[in-house]
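>>> Sequence first, then the predicted structure, then my questions.
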Amino acid sequence: MREYQFFASEPRDEMLMGICFPAALMLPTSILGAVMWYFIPDYHPLSKSLTGFGWVAILGVIIGFLIMSLVKRYCIRKYTVQVSGKTILIDSIGGRKYQGEVRSATINQNKMKTVLEIYLGHQKLIFIARVKNNIFESSIFAGSTKEDIQEMATLYQALQEVSILK
C-alpha cells in the first residue's frame, strides 16, 4: 500500500471561494460605510479627501482579506490517498472519504493550477491545486506548494500503472 498526501481543493470549494471573495470585500465596506453615515453627523462619504469614504474602504478591504483567508483555510484541505492494488481510499481532514476501484485518472497542469481527475466506479473526483509562490505571483485561491503538485503527479503515475494492469 502506498500513501500520498497533498493540499488541494475540490470544485465546490473553488466555487465557494469564488462567491465569497467579492462578498468578503464589499460587505464589510458597505456595513462600515452605513454605520459611519448613520452615527457620525459630519460624515461625508463622497468628499474628495481620504476622510470621506477612503478610510472606510481601506478598513473594509483589510477586513475582507482577513475573512477571505479564513474561507481559504476552510476550503483547502489536506488529502491522504492510499493506493492498494486497484482500490483507492481518499480521506480528507474535513471529513470527506471516498473509496472505490480506480477506472482511470487524468492530470492537467498549466501555469496557474494543476487539476487531478480520478474516475472511480460511479464517481469522478477532481482535485485542484494552485501553487502559492508569493503575494504578487499567486492567485488569491492558492494554498498548495510545489511539493503538493509533485505528490499529485506521483499519485497520477501510480494510478496510471494501476489502470494499465486492468
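Perfect, thanks for sending it.
>>> alpha carbons only for contacts and neighbour counts from here, please
OK.
>>> mind listing the strands for the chain?
Per DSSP state E, the chain carries strands over the ranges 2-8, 77-84, 87-92, 97-101, 104-109, 114-119, 124-129.
>>> Using a markdown table, please lay out those together with mean neighbour count and distance to L165.
Below are those laid out as a markdown table (neighbours: other C-alpha atoms under 10 Å; distance: least, C-alpha to C-alpha, whole Å):
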| stretch | mean neighbour count | distance to L165 |
| --- | --- | --- |
| strand 2-8 | 19 | 16 |
| strand 77-84 | 18 | 13 |
| strand 87-92 | 18 | 12 |
| strand 97-101 | 15 | 12 |
| strand 104-109 | 16 | 11 |
| strand 114-119 | 20 | 15 |
| strand 124-129 | 19 | 20 |
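>>> can you list those strands in JSON lines and add distance to A23?
Listed next are the strands of the chain as JSON lines, based on distance: least, C-alpha to C-alpha, whole Å:
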{"stretch": "strand 2-8", "distance to A23": "23"}
{"stretch": "strand 77-84", "distance to A23": "22"}
{"stretch": "strand 87-92", "distance to A23": "27"}
{"stretch": "strand 97-101", "distance to A23": "30"}
{"stretch": "strand 104-109", "distance to A23": "29"}
{"stretch": "strand 114-119", "distance to A23": "26"}
{"stretch": "strand 124-129", "distance to A23": "22"}
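>>> now for these, which one comes closest to Y156?
Minimum separation from Y156 across those (C-alpha to C-alpha) falls at strand 104-109, 6.6 Å.
>>> which other residues reach stretch 99-109?
With contact meaning C-alpha atoms under 8 Å, 6 or more residues apart in numbering, stretch 99-109 is reached by 86-90, 114-121, 153, 156, 159-160, 162-163.
>>> here's the one I want to compare it with:
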Amino acid sequence: MKKFEFAAGTPKSDMIMGLCFPIGFMFPILITYLLLFYSGMITYKVHPLFKFLVFLPAFIISYLIIKKIRKTVSKKFIVYIDKLNIRVLENEKEIMLGKISFYKIKSNHDKLVKVDIGIDNRKISFISRPKEYKTVTGTTSFNPFGISDISDMDQLLTLGREVKDLIEKQEKENNFDANIKGECI
C-alpha cells in the first residue's frame, strides 16, 4: 500500500479563487473610496498623492483577504493506493473509495499539475499550482492562485504516474490473458 500526502485544490476551489480574487481585490478599495468620498475627505483640491496613500490600506486588506481565501480553499489530501484500489481522504475525511477505472494527467512545467482519477461512477480532480514559480529570467514570481508548494506538486505528479503505471500494467495482463485464451481455443 502506497501513501501520498499533498495540498491541492479541486475544480470547485479553482472557481472560488477565480471569482473571489477580483472581489477581494476591488471591494476593499471601493469601500475605502466611498467612505472617504462621503465623509468629505476627498475633494477636488486634495493632493493626488493623498489619494494613493489612502488606498494603501485597502491594498493591504485585499492581500489579507486573498491570503485567507487561499488558505480556505486549499485542502490536504491523503491518498492510499493498493494495487488498483484507491482511498482518498480530504482533510482527514474519506471522500472516495473504490477501484480505479481511468486517469488523466495534465502537467504544465512548473505552473500547474492536474490529475483526474476515476472510479466506477465518480471522478476526482486534483489541481496544484505553486505559490511561487520561477520566471524565464530566473526570478521568482508570486502566484495569487497558487495553493501548493513544489513538493506537493511533485507528490501529485508521482501519484498520477503511479496510477498510470498500475493501469497500464493491468491492461497488459488483461491483453496477455486474452491472447492466451485465444490461442487455446
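In hand now; what should we look at? Quick caveat, the model's predicted, so the values are computed rather than measured.
>>> May I have the TM-score of the superposed chains?
The TM-score (TM-score structural alignment, normalised by the length of the first structure) is 0.88; 164 aligned residues with a C-alpha RMSD of 2.2 Å.
>>> Identify whichever of the strands of the first structure lies nearest to L27 of the first structure.
L27 of the first structure sits nearest to strand 77-84 of all the strands of the first structure, at 25.9 Å, using C-alpha to C-alpha.
>>> mean shift between the closest one and the second structure?
Using mean C-alpha distance after the TM-score superposition for the first structure, strand 77-84 of the first structure ends up 0.8 Å from its aligned counterpart in the second structure, as a mean over the superposed pairs.
>>> Stretch 64-74 of the first structure too?
Compared with the second structure after fitting, stretch 64-74 of the first structure has a mean deviation of 0.4 Å; criterion: mean C-alpha distance after the TM-score superposition for the first structure.
>>> The first structure: which residue goes with S151 of the second structure?
Alignment note (TM-score structural alignment): S151 of the second structure maps to E147 of the first structure.
>>> Quick check: the gap between the residue nearest to that match when sequence neighbours are not counted and P28 of the first structure.
Closest residue to E147 of the first structure apart from its sequence neighbours, by C-alpha to C-alpha, 6 or more residues apart in numbering: F6 at 7.9 Å. According to C-alpha to C-alpha, to the nearest Å, F6 of the first structure stands 33 Å off from P28 of the first structure.
>>> S163 of the first structure too?
S163 of the first structure is 49 Å from P28 of the first structure, by C-alpha to C-alpha.
>>> Same drill for these two, tell me which one is more crowded.
Per other C-alpha atoms under 10 Å, whichever of S163 of the first structure and P28 has more neighbours is P28, with 20 against 16.
>>> So the more buried one is in contact with G64, correct?
Yes: contact criterion C-alpha atoms under 8 Å: P28 of the first structure and G64 qualify, at 6.5 Å.
>>> What separation do you get for whatever residue of the second structure lines up with D91 of the first structure and I31 of the second structure?
Correspondence of D91 of the first structure to the second structure, assessed by TM-score structural alignment: L89. Going from L89 of the second structure to I31 of the second structure by C-alpha to C-alpha gives 40 Å.
>>> cool, and F50 of the second structure?
Computed as C-alpha to C-alpha, the F50 of the second structure to I31 of the second structure distance reads 17 Å.
>>> corresponding residue for E183 of the second structure in the first structure?
So E183 of the second structure corresponds to nothing, using TM-score structural alignment.
>>> and E183 of the second structure, what element?
helix 150-184 (DSSP states H and E).
>>> quick one: buried residues of that helix?
150, 152-153, 155-157, 159-161, 163-164, 166-167 (16 or more other C-alpha atoms under 10 Å).
>>> Give me the angle between that helix and strand 123-128.
Relative orientation of helix 150-184 of the second structure and strand 123-128, computed by axes from the mean of the first three to the mean of the last three C-alpha atoms, to 10 degrees: 140 degrees.
>>> F21 of the second structure against L64, yeah?
No: at 11.4 Å, F21 of the second structure and L64 do not qualify as touching, with contact defined as C-alpha under 8 Å.
>>> Pick out whichever of the two has more residues nearby.
Higher neighbour count among F21 of the second structure and L64: F21, with 20 against 14, using other C-alpha under 10 Å.
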